[in-house]
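> Here is a sequence together with a model predicted from it:
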Amino acid sequence: MKIAIDSYCYHRYFGEVYPNLEQAPDHQMSLDDFVARARAHGVQGVSIESFMLDDSSPQNLERLRGLLDAAQLELVWAWGHPHGLGSGARPDELADLIRNVDIAKALGAEVMRICAGGRLTRPESWDEHKSKLVPLLREAAAYAADQGIVLAMENHVDLLAAEVLELLDAVNSPALGVCLDTANNLRMFEDPMLAIEMLAPHAKATHIKDICAFRGSPREFGFWPSVPLGEGLIDIPRTLQLLRSHGFNGLLALEIDYLHPAHGTEEEAIAKSLAFMRSVLADHRSATHA
């Protein structure tokens, strides 16, 4: 398993600021800046959000791939934030998903995270939800398989853990697995460790994220802010142990979305989180060799 950063940790610097929760920063970042930050943090990989790419020309993709190769950073390409396929209600987005499979391939990624929906797109009927999604996911997985790419569908506050497994079973393709977000199912009032135990065997990518309860309504996003790893409600050491036990050898991509205001800057939270992850992995190695 390789320690990594998801570019969404810097979402404010790419123009996505949560209304009434965050303030816009005094400057913007480019993907070149993000790669430089990742190098400075000494990680082994990055997950890059597709909405942060402002130039998908072949020349720019070749340049970005060269930058990642020079930094020796493994890549997961990430498509679909915030609404993805709209929980099946946005079939027109399939074309953009497929376009991004080609981008992932051009950048040298072997895994592409996708969102089937988001926290605002989930319909009331699971039967309707599933029936609309499955054909789209089948077509996407078939195309990805032809390109040598594995799609990793995130539990994106749109799917309960058992529903994710139902979709995987219905599509039944080795080109479709899971991007395991460690915190999102708590935001849906599921036991987070039970969700992690269910999804870890199918993980092809991860968002390693910790959250806590804050203020307001637990049905609102702002109630569940991100905190540095090890300081919230998610059992990160147990999560990493489960991933290892199921043979996961991909990127442990730190993700911070809305950062709890008591926990400083993004850079401070990232540094604390990466130090915690390194410590946990070192403990696991020591226990293995004891």
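Structure's in. What do you need?
> Every contact and neighbour count from this point should use C-alpha atoms.
Noted.
> Just give me the residue right at the centre of this structure.
Central residue of the chain (C-alpha atoms, centre = their mean): residue 207, 4.2 Å from the mean position.
> so who does it touch?
6, 179, 180, 181, 182, 252, 253, 254, 255 (C-alpha atoms under 8 Å, 6 or more residues apart in numbering).
> where's the second one relative to residue 199, distance?
Okay, so that is residue 179. 9 Å (C-alpha to C-alpha, to the nearest Å).
> counting contacts, what elements does the helix ranked longest in the chain pack onto?
With secondary structure taken from DSSP state H, the chain has its longest helix at helix 266-289. Packing partners of helix 266-289 (3 or more C-alpha pairs under 8 Å, 6 or more residues apart in numbering; DSSP states H and E): strand 2-6, helix 236-245, strand 251-254.
> Now do the first one against helix 266-289, angle only.
In other words, strand 2-6. If you take axes from the mean of the first three to the mean of the last three C-alpha atoms, to 10 degrees, strand 2-6 sits at 160 degrees to helix 266-289.
> Need the contact partners of the helix or strand following strand 2-6.
Once strand 2-6 ends, the next helix or strand along the chain (criterion: DSSP states H and E) is helix 31-40. Helix 31-40 is touched from outside by 4, 5, 7, 45, 46, 52, 53, 64, 67, 68, 71, with contacts defined as C-alpha under 8 Å, 6+ apart.
> Check it against this one:
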Amino acid sequence: MSVRTGGRIGVGTYAYFWRHSSRVARPLTIEEMIDDAVGLGAEVFQICDYPAVADLAPERLDALAARARGAGIELELGTRGVEPAHLDRYLELAVRLGATLVRTMLTGGTAEATEQLAGVLPRYSAAGVTIALETYERVATHDLVGLVERIGHPNLGICLDPANCVAGLEHPDRVIDAAAAHVVNLHVKDFAFSRDEGWVGFRLAGSPLGEGRLDLDRLLDRVRPAERGINQIIEHWLPWQGDEARTVALEDRWTRDNLAYLRRRQ
């Protein structure tokens, strides 16, 4: 059985979004991303929206788990959807990797999701793994919180990412306040608006942590991640910078700087 720890600061695959993508000449492997995170002093690495992990051979999964254990870094998983067969597969992966949290996102209605989640949660509970439903624009935060409260299972909570909900016309501060009591995982990324060329519309994109619209003080004060044992995962919305060299360099700098900034603010 996995034993959940929590309260750690780390990074996830979204902090390496371009460096492991097909846009670069040699994409980073999952092992290289974990090694880089270890080198940065990260305490947790979230393999999030990285479908290739589900196709890795058992021997490679075991090697990943051993690699993380040896480096003293905790692993988490992230996917999308709540179909029972899919969540069961990610539970298998979590157990194999020693991960105690699987972040996912609703892709359908909350009524159907309630039944699906209620069916798989006993298996997650038996394995000591928690499901974290992420806040994002397709599901109103009020509805997501309502689903979690209706099910009322200790192995179900919310992965809070206030930036996602801006596209659903929800104010990030209100998202933080509504979800805070049920948070079991944090995605920490800053964001800002800028005028499009010709002042026709706006663009919402990432920014270095502390330079955008995220009220990090409010987030930390309301959620109290260190006190409650909630892991904090650095992510980015970094636009492509025109070429590989500039994009890779800036992504690396954001990852390092944002991780250091979050540590200082604890």
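It's in. These numbers come from a predicted model, not from an experiment.
> mind listing what's buried in the longest helix of structure 1?
Using 16 or more other C-alpha atoms under 10 Å as the test for burial, helix 266-289 of structure 1 gives 266, 269, 270, 272, 273, 274, 276, 277, 280, 281, 284.
> re the thing from before, translate the residue nearest to the centre of structure 1 into the numbering of structure 2.
The equivalent of residue 207 of structure 1 in structure 2 is residue 187 (alignment by TM-score structural alignment).
> In three-state terms, label that match for me.
With DSSP: H, G, I helix; E, B strand; the rest coil as the basis, residue 187 of structure 2 sits in strand.
> how close does it sit to residue 45 of structure 2?
In terms of C-alpha to C-alpha, residue 187 of structure 2 sits 12 Å off from residue 45 of structure 2.
> Need the overlap of contacts for those two.
Joint contacts of residue 187 of structure 2 and residue 45 (C-alpha under 8 Å, 6+ apart) are residue 233.
> where along the stretch 51-200 of structure 1 do the strands fall?
With strands called from DSSP state E, counting those that start in this stretch, the stretch 51-200 of structure 1 shows them at 74-78, 111-114, 150-154, 176-181.
> want to try CSV for those strands, with mean neighbour count as columns?
Shown next, in CSV, are the strands of the stretch 51-200 of structure 1 (neighbours: other C-alpha atoms under 10 Å):
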stretch, mean neighbour count
strand 74-78, 26
strand 111-114, 29
strand 150-154, 28
strand 176-181, 28
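> out of these, nearest to residue 260 of structure 1?
Closest of these to residue 260 of structure 1 is strand 176-181, at 17.9 Å (criterion: C-alpha to C-alpha).
> That closest one aligns to what range in structure 2?
Counting by TM-score structural alignment, strand 176-181 of structure 1 sits on residues 156-161 of structure 2.
> what's the answer for stretch 70-79 of structure 1, then?
The aligned range for stretch 70-79 of structure 1 is 70-79, by TM-score structural alignment.
> before we move on, back to that, among the contacts of residue 207 of structure 1, which recur in structure 2?
With both residues aligned by TM-score structural alignment, their matches' C-alpha atoms under 8 Å, the contacts of those that structure 2 also has are 179, 180, 181, 252, 253, 254, 255.
> aligned partner of the fourth one in structure 2?
In other words, residue 252 of structure 1. Using TM-score structural alignment, residue 252 of structure 1 sits opposite residue 232 in structure 2.
> Can you tell me how far its match is from residue 217 of structure 2?
14 Å.
> Which one's more surrounded, the two?
A direct count of neighbours by other C-alpha atoms under 10 Å for residue 232 of structure 2 and residue 217 places residue 232 higher, at 28 against 11.
> Please report how far the more buried one lies from residue 21 of structure 2.
From residue 232 of structure 2 to residue 21 of structure 2 the distance is 23 Å (C-alpha to C-alpha).
> try residue 41 of structure 2
Counting by C-alpha to C-alpha - residue 41 of structure 2 and residue 21 of structure 2 are separated by 23 Å.
> and the two? which has more neighbours close in?
Shown here are residue 41 of structure 2 and residue 21; by other C-alpha under 10 Å, residue 41 has more neighbours (18 against 13).
> Assumed that one was part of a strand.
No. With three-state DSSP as the criterion, residue 41 of structure 2 is located in coil rather than a strand.
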